[in-house]
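Student: Provided below are the primary sequence and the corresponding predicted coordinates.
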Amino acid sequence: MNYEISGKLIYKEETQHISDRFQKREFVIEVENEKNPQWNDFVKVQLIQDRCDLLENIALNENIKVYFNIRGRKWENKGQVTYFTNLEGWRIEKLQQQAPESIPVPEYRVEDIPPLPDADDLPF
């Protein structure tokens, strides 16, 4: 199944060459909690093999959208069974930075300004 998540890239590791035939690269994105930014999520995603290069043109603090699959594995060692779950990225898109909304400033012409009254009628 394919999933996607958007957030700000806050950490990226160098590519790790595990063996002659396997390499991986991990990174973390901060996903904003709309109700309370103190509860933002920090999601680690893994890239493998030729997809490790997907992060090359992305700088820290850039907003990105990551497409990924969920991968689960079972590992047994000396009678102990452990389960691993990875988010395995396969595509990354840069998101456009949203410019703050600006309120248009009305244009004034000299003709729009009313004339001053002839008498200064100040209350003091």
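Tutor: Alright, I've got the coordinates.
Student: From here on, just use CA atoms for contacts and neighbour counts.
Tutor: Will do.
Student: now the residue lying closest to residue 72 once chain neighbours are set aside, what's its secondary structure?
Tutor: Closest residue to residue 72 apart from its sequence neighbours, by C-alpha to C-alpha, 6 or more residues apart in numbering: residue 85 at 4.3 Å. Three-state call for residue 85 (DSSP: H, G, I helix; E, B strand; the rest coil): strand.
Student: Can you report how many residues neighbour residue 85?
Tutor: 10 (other C-alpha atoms under 10 Å).
Student: try the one 3 residues further on
Tutor: Here the neighbour count serves as a burial measure; for residue 88 (other C-alpha under 10 Å) it reads 22.
Student: Check the gap between it and residue 109 for me.
Tutor: Distance from residue 88 to residue 109, counting by C-alpha to C-alpha, to the nearest Å: 59 Å.
Student: this is the other structure I want to compare:
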Amino acid sequence: MEIQGTIKKIDETKTYGNNGFRKREVVITTQEQYPQFLLVEFVQDKCDLLNAYQVGQDVKISINLRGREWVNPQGETKYFNSIQGWRIENLSQSNAGGEMPPMPPVDQFEPADDLNAGDNDDLPF
């Protein structure tokens, strides 16, 4: 599955337990009629995928839905869901938003020196 949105928050990598389990969370805001704030977890070696991203970027994240069962000390069974990311892509670079590519600096163009004020052109203004 994939989800798309704008990065709202990126947490630092956190390490848990004696085995050094690593987890890093990112929150994205979806672009739909009723935007959703989705928390996506990246674990172990996938934590480092978020190093190249920052708040405000439009991304597409490939995810797996995870669920687990837990029995509390009183014997009640509880269920938990999580969204686990395994790939992230920057949509801004791919020009997926339909935006125009950036213009080169002005000094990259040679000045036009063969202009005549009396020349007519076909421009409507």
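Tutor: Alright, I've got the coordinates. Every value quoted in this text rests on a predicted model; they were computed, and no experiment measured them.
Student: In structure 2, what residue corresponds to residue 49 of structure 1?
Tutor: Using TM-score structural alignment, the partner of residue 49 of structure 1 in structure 2 is residue 44.
Student: neighbours of the residue nearest to that match when sequence neighbours are not counted, just the number please.
Tutor: Leaving aside its sequence neighbours, residue 44 of structure 2 sits nearest to residue 22 (C-alpha to C-alpha, 6+ apart; 4.7 Å). Using other C-alpha under 10 Å, residue 22 of structure 2 has 16 neighbouring residues.
Student: swap in residue 59 of structure 2?
Tutor: Residue 59 of structure 2: 22 neighbours (other C-alpha under 10 Å).
Student: With residue 95 of structure 1 instead?
Tutor: So residue 95 of structure 1, with other C-alpha under 10 Å, has 13 neighbours.
Student: For it, list the residues it contacts.
Tutor: Counting by C-alpha atoms under 8 Å, 6 or more residues apart in numbering, residue 95 of structure 1 touches 62, 63, 64, 65.
Student: Whichever of those residues end up buried, select them in ChimeraX.
Tutor: Buried residues within these, by 16 or more other C-alpha atoms under 10 Å, are selected in ChimeraX with:
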select :63,64,65
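Student: In a markdown table: the contacts of residue 95 of structure 1, plus distance to residue 72 of structure 1.
Tutor: Shown next, in a markdown table, are those (distance: C-alpha to C-alpha, whole Å):
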| residue | distance to residue 72 of structure 1 |
| --- | --- |
| 62 | 29 |
| 63 | 27 |
| 64 | 24 |
| 65 | 22 |
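Student: Which ones among the contacts of residue 95 of structure 1 lie within strands?
Tutor: Using DSSP state E, the subset of the contacts of residue 95 of structure 1 located in strands is 63, 64, 65.
Student: What is the nearest of those to residue 33 of structure 1?
Tutor: residue 63 (14.6 Å; C-alpha to C-alpha).
Student: Aligned against structure 2, show me the partner of that closest one.
Tutor: In structure 2, residue 63 of structure 1 lands on residue 58 (TM-score structural alignment).
Student: Just give the nearest non-adjacent residue to its match, would you?
Tutor: residue 6 (4.3 Å).
Student: quick check, that neighbour in a helix?
Tutor: No: assessed with three-state DSSP, residue 6 of structure 2 is strand; it does not lie in a helix.
Student: check contacts around it.
Tutor: 28, 29, 30, 31, 55, 56, 57, 58, 59.
Student: Redo those as JSON lines? Include distance to residue 10 of structure 2.
Tutor: Formatted as JSON lines, those follow (distance: C-alpha to C-alpha, whole Å):
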{"residue": "28", "distance to residue 10 of structure 2": "9"}
{"residue": "29", "distance to residue 10 of structure 2": "12"}
{"residue": "30", "distance to residue 10 of structure 2": "15"}
{"residue": "31", "distance to residue 10 of structure 2": "18"}
{"residue": "55", "distance to residue 10 of structure 2": "7"}
{"residue": "56", "distance to residue 10 of structure 2": "10"}
{"residue": "57", "distance to residue 10 of structure 2": "11"}
{"residue": "58", "distance to residue 10 of structure 2": "13"}
{"residue": "59", "distance to residue 10 of structure 2": "13"}
